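Engineer: Provided below for reference: sequence and predicted model.
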Amino acid sequence: MPRLLCLVACAVLLAGCSTNPFGTGSSSLGDYSAEGKASYYGKRHHGKKTASGERFNQNALTAAHRSLPFGTRVQVTNLNNDKTVVVRINDRGPYARGRIIDVSRQAAEQLGMLRAGVVPVRVQSLD
């Protein structure tokens, strides 16, 4: 009986891990879509190693996401102005509460968010 209770408890815990805590939408890569807030990072991090091991380049179209695999290409849409950009995930983050993606300065410029700093976005996987 204790063994059965242990198995049931493990199943319940694992079921809780299957939800996507980083925005709304599907958690499978092929159809990942989430809405939330985006911020950007640039000069202060330029040249430092990212979680993927490559050097951060503020002029490249890259981004940090908490869970998408490195190399995943996503389309980010600024919901304030409908501007979009395609970025490649090469880092982990953001670590600020309520944000779902950090984009490079170049991506932020294309999204028209440099002045605001933080904007509502939709993130959709392309891979």
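Structural biologist: Nice, I can see it. Numbers count the residues shown, from 1 in each chain.

Engineer: can we go C-alpha only for contacts and neighbour counts from here?
Structural biologist: Noted.

Engineer: Run through the residues that contact the spatially most central residue of the chain.
Structural biologist: By CA atoms, centre = their mean, the chain has its centre lying nearest to residue 65, at 2.8 Å. By CA atoms under 8 Å, 6 or more residues apart in numbering, residue 65 lies in contact with 89, 91-94, 100-102.

Engineer: want to compare, so here's the second one:
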Amino acid sequence: MGACVTGRSPAPYTESGIGTYYADKFEGRPTASGTTYRSRQLTAAHKTLPFGTVVRVTNPRNGRSVEVTITDRGPHVKGRIIDLSKEAARRIGIFGQGMAPVELRVVRAAPSR
């Protein structure tokens, strides 16, 4: 027996939960991927998504979205799903709130190595 092929791609990865953003003390520090964290870049930390994955993060309260590249691991607090750079947090309107509900959707898988 062979596998059934439908021609459909798998559904993209999605996740909903609480998002936060990096504290000022992380500016200029190395990330888990080896890059340097810069608050004005559109980057984020996620617990499991591969480095280089591009994720659309949406604030469901206002509908604003931003695309970020996963460059770090975290957040390291139970119940939180992503740590955004400050610029990403500004663009979706959560900067200054500390934490807020967000929705994630992978828009581009990490490059193959």
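Structural biologist: Perfect, thanks for sending it. All of these numbers come straight from a predicted model, not from anything done at the bench.

Engineer: those strands in structure 2, which residues are they?
Structural biologist: Using DSSP state E, the strands of structure 2 run over 14-21, 43-45, 54-58, 65-72, 80-84, 99-108.

Engineer: And those strands: which comes nearest residue 92 of structure 2?
Structural biologist: Ranking the strands of structure 2 by distance to residue 92 of structure 2, with CA to CA as the measure, places strand 65-72 first at 5.6 Å.

Engineer: Packing partners of the closest one?
Structural biologist: Here strand 65-72 of structure 2 touches strand 43-45, strand 54-58, helix 86-92, going by 3 or more CA pairs under 8 Å, 6 or more residues apart in numbering; DSSP states H and E.

Engineer: which of the contacts of residue 65 of structure 1 has the most neighbours?
Structural biologist: Of all the contacts of residue 65 of structure 1, residue 101 has the most neighbours under the rule other CA atoms under 10 Å, reaching 29 neighbours.

Engineer: before we move on, back to that, need the helices and strands packed on strand 65-72 of structure 2 in CSV with distance to residue 66 of structure 2 and mean neighbour count, can you?
Structural biologist: Listed next are those as CSV, based on distance: least, CA to CA, whole Å; neighbours: other CA atoms under 10 Å:
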stretch, distance to residue 66 of structure 2, mean neighbour count
strand 43-45, 10, 28
strand 54-58, 5, 23
helix 86-92, 6, 21
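
Engineer: Out of those, which gets nearest to residue 20 of structure 2?
Structural biologist: Ranking these by distance to residue 20 of structure 2, with CA to CA as the measure, places helix 86-92 first at 7.8 Å.
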